[in-house]
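Colleague: Sequence and predicted structure are below.
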Amino acid sequence: MKQTLKILVVDDNEVDRMAVRDALTKAGVQMELFEVSNGNDAFSALSTTAYDCVFFDYRLPDQHGLTFIQQLRSSKIKVPSVVLTAQEDEQITVQLIKAGTTDYLSKSKISPEMLVQVLRSAIRIYWAETQAALVNQQLRESHEQLIRKNQELERQQQQIQMQNFKLLEVSQLKSHFLATMSHELRTPMNAIIGFSQILFRSKFGQLTHQQADMVERILNNGKHLLMLVNEVLDFSKLEAGRLDLKAEIFDISKVINLAVSEMRSLADAKNLSLLVQTDLQNTLVFNDPVRIKQILINLLSNAIKFTESGEIWVEVKELSASRVTIVVRDTGIGIAPRDFKRIFEAFRQVDQTITRKYPGTGLGLAIIDSLVRMMGGKIFLDSKLGSGSMFKIELPRQIRLFTEAADAPDVQLDGDDIFSSAKNPHHSSSKTR
């Protein structure tokens, strides 16, 4: 031991104190040795001075050694302690160790070697216990912090859950409101469109050019507003899970051509070429023709809206006997890669400002995405700014209706089904402009 140790010896027998002092000196321990003869003086010394170790007699004149150790513990005085016993008594030893004594040594075995060994052992055990106690204290504090943090997290989770419930309630109210208002708005809009169409009939009198132009504007704006209202209604139904597909067997090429013909006037107004190409071995599918037409009209509407010059192509072809694909390409302004996912979000538009050049609800692509997923299909986007966009939709030839009755017939449209030669005995490939 190279450092100087402060050692306290507590014993009423001067000979025993001398034996300890001589043994430590012969062992070469660098120390400051202090001696007292009773427990009260020892307690006073330990209360004011920090010692590296204390040797004390088991039987002090004023108190029992066990009482002395308990007094130190109750006063929270911590020091390595070695009790010196006149006789070896295992029971006494166990009691002292339990009370907090670091080690013990029989006075009959005091020697330089033994005393140094016990001294080193006592100091090491004391510091090991001190470090362990420190670690345990840190663990307890960490555990308490974790408990407090968990309680705070639970409180925050409860708040978030309450907020989610409120948001869910608001969302349900919003969906109900949108559905109700959409129904309420459709009635007067249908009346406006109907009366506008009636005004064009010759039996109600010939309109002047200016009157006809104004009525046509009313009719076109009424149709546009009705389309926006229908989008909101469809979205509210999709969001509430109340929109069902009404599937039937139909000729998909006819539905495609019908949708294109409805949108051709808008393309012609912007001097855009609108091309259609159908390449199907079998044009019959089992799907919802109204929703297929809606998907295509929304895609064509976007293509026409965002294309100032050039062409728009619609291509329908087979991927396999059980899947078909519909592709709509344009030469419009294109879409930046960072916006690919965002444009399929509800109410999301690339330009969100009120002064944006291209108006709309921002629901068209969100509705398309939801309908395609309901049909068990996939939608793909390929676009480049300034070069145009391509939307490709892959659909099963026969969709599955999860709400259909268990005994509904299973319609087969691929292979040797009954429709494979009824209407399309030959390969169908057409291109119209």
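Modeller: Nice, thanks for sending it over.

Colleague: Please count neighbours and contacts with C-alpha atoms only from this point.
Modeller: Fine.

Colleague: chain center to the biggest helix by length in the chain: distance?
Modeller: Longest helix in the chain by number of residues, with DSSP state H as the criterion: helix 112-199. Relative to the chain's own centre, helix 112-199 is displaced by 12 Å; criterion: Cα atoms, centre = their mean, to the nearest Å.

Colleague: now the closest residue to D288 other than its chain neighbours: how far from L280?
Modeller: Nearest non-adjacent residue to D288, counting by Cα to Cα, 6 or more residues apart in numbering: A247, 4.2 Å away. Distance from A247 to L280, counting by Cα to Cα, to the nearest Å: 20 Å.

Colleague: and the longest helix of the chain, what does it pack onto?
Modeller: Here helix 112-199 touches helix 14-26, strand 53-57, strand 81-85, strand 103-106, helix 209-240, going by 3 or more Cα pairs under 8 Å, 6 or more residues apart in numbering; DSSP states H and E.

Colleague: how about the ones you listed in TSV, adding distance to P188 and mean neighbour count?
Modeller: Supplementary listing: the helices and strands packed on helix 112-199 in TSV, determined by distance: least, Cα to Cα, whole Å; neighbours: other Cα atoms under 10 Å:
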stretch	distance to P188	mean neighbour count
helix 14-26	110	16
strand 53-57	99	24
strand 81-85	98	24
strand 103-106	99	19
helix 209-240	10	17
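
Colleague: and here's the other structure:
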Amino acid sequence: MKKSAFKIAAVYFLFGILWIFFSDKTLSLFMHTTDAYAFAQTVKGWVYVFITAALVYSMVSVHLGSIEKAEKELRENYRKLQEYDKMKTNFIAIISHEMRTPIAIIKGYSSFLKKKNSENLTQEQKEFVDAINENTERLRLIVHDLSDMEKIRAGVIQIDKVRLNVADFINSRIEEFKYNAGQNGVSFEPSAEGEDLSANADPDRLSQALLNIMSNAVKFSEPGSVVRTHVAKFKGNDNIIPAEIRDSLDAAKEYILVSVTDRGEGIPEKERKKVFEEFYQSESHLTRKHQGAGVGLFIAAKIMEFHGGKIWAESGDGGTGAKISFVIPAGD
């Protein structure tokens, strides 16, 4: 870079000397005939042309050199990012695989201890066992989500759709989830609107998405509060669906809309799209209190995509709390 700058400065310096030498006043001192003066003026023009070309060439060379250097650095950085991404993928795959067995063993022993020896345990020991069970299950779900995240990234996740009633399906998931919600002092209030609320969906994947969404709702709800779920059927162009989502749907099609609303502190508007990114953690103090892997809503969003649907976040009813909603095509 310094050498290139020196070349440009040298060309400028030469240009200045020749400008003085070929000035009209200087030429008149040396060229005593009209023909000689005209010839000198011609030479002067060509010299200026060549010097200007040299100056332009030097400047272009400098810029091209800078561009080539920047391009080389970008390629190198991209290569490193690919390596880091591969390392991360391999690390997650190894961790997911290696942690399954010890988690299963811990959970098995703690469950056995609680069932077979509950009468011999003190209240404090029972609480310890409950804490072991609860955190082991939480760890199991995190490992499961990390494993699924890598399958999603690799495009190898399988979706096996069957026809099901979404409202009934959600009520069943709520029944399964009631114990965990009750541990946090949170209850569920399901509601449905309409008769035929069926869709073609993968029960396992839909269940996984719902549990991730409901888990988040419970996690950020205050004890004693209610998480509301609502299921309804709408056309793709219905105004109840946000315009940004509505524009990506088929206006002639019918969709099943599912909403899960909590009474927590809500999601800041600037973060409502980011919460569906992998490993994203909100700046909320509640997020710092309830740390997770940051992949639950990312997986839920991808599952909706695989079903031809969409997911989004907004404020809860009356501007309180958060509402996570998604749509999937209604059954034919």
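Modeller: Alright, I've got the coordinates. Note that the structure is predicted; figures quoted are calculated from it, not measured.

Colleague: Can you give me the TM-score here?
Modeller: With the length set by TM-score structural alignment, normalised by the length of the second structure, the two chains reach a TM-score of 0.75; 289 aligned residues with a Cα RMSD of 3.2 Å.

Colleague: what about A247 and L280 of the first structure, which has more around it?
Modeller: L280 (22 against 18; other Cα atoms under 10 Å).

Colleague: what span of the second structure lines up against stretch 144-157 of the first structure?
Modeller: Across the second structure, the stretch matching stretch 144-157 of the first structure (TM-score structural alignment) is residues 58-71.

Colleague: What's the average distance for the matching stretch when superposed on the first structure?
Modeller: Compared with the first structure after fitting, stretch 58-71 of the second structure deviates on average by 2.3 Å (mean Cα distance after the TM-score superposition for the first structure).

Colleague: what does stretch 140-151 of the second structure give?
Modeller: After superposition onto the first structure, stretch 140-151 of the second structure sits on average 1.5 Å from its aligned residues (mean Cα distance after the TM-score superposition for the first structure).

Colleague: Could you tell me where that stretch falls in the first structure?
Modeller: Going by TM-score structural alignment, stretch 140-151 of the second structure sits over residues 226-237 in the first structure.

Colleague: if we can go back for a sec, give me the angle between the longest helix of the first structure and strand 81-85.
Modeller: Here helix 112-199 of the first structure runs at an angle of 140 degrees relative to strand 81-85 (axes from the mean of the first three to the mean of the last three Cα atoms, to 10 degrees).

Colleague: how far off strand 53-57 does helix 112-199 of the first structure point, in degrees?
Modeller: Calculated by the same axes, to 10 degrees, helix 112-199 of the first structure forms an angle of 130 degrees with strand 53-57.

Colleague: For the alignment partner in the second structure of the residue nearest to D288 of the first structure, list the residues it contacts.
Modeller: Superposed on the second structure with TM-score structural alignment, A247 of the first structure falls opposite K161. Applying Cα atoms under 8 Å, 6 or more residues apart in numbering to K161 of the second structure gives the contacts 200-203.

Colleague: so which of those residues hold up in the first structure?
Modeller: Among those, the ones still in contact in the first structure (both residues aligned by TM-score structural alignment, their matches' Cα atoms under 8 Å) are 200-203.

Colleague: Sitting in helices, which of those residues do you find?
Modeller: Those of those lying in helices (DSSP H): P203.

Colleague: So which of the kept ones among the contacts of K161 of the second structure is the closest to H307 of the second structure?
Modeller: Compare each of these with H307 of the second structure using Cα to Cα and the shortest gap goes to A201, at 6.8 Å.

Colleague: Give the equivalent position in the first structure for the closest one.
Modeller: By TM-score structural alignment, A201 of the second structure lines up with N287.
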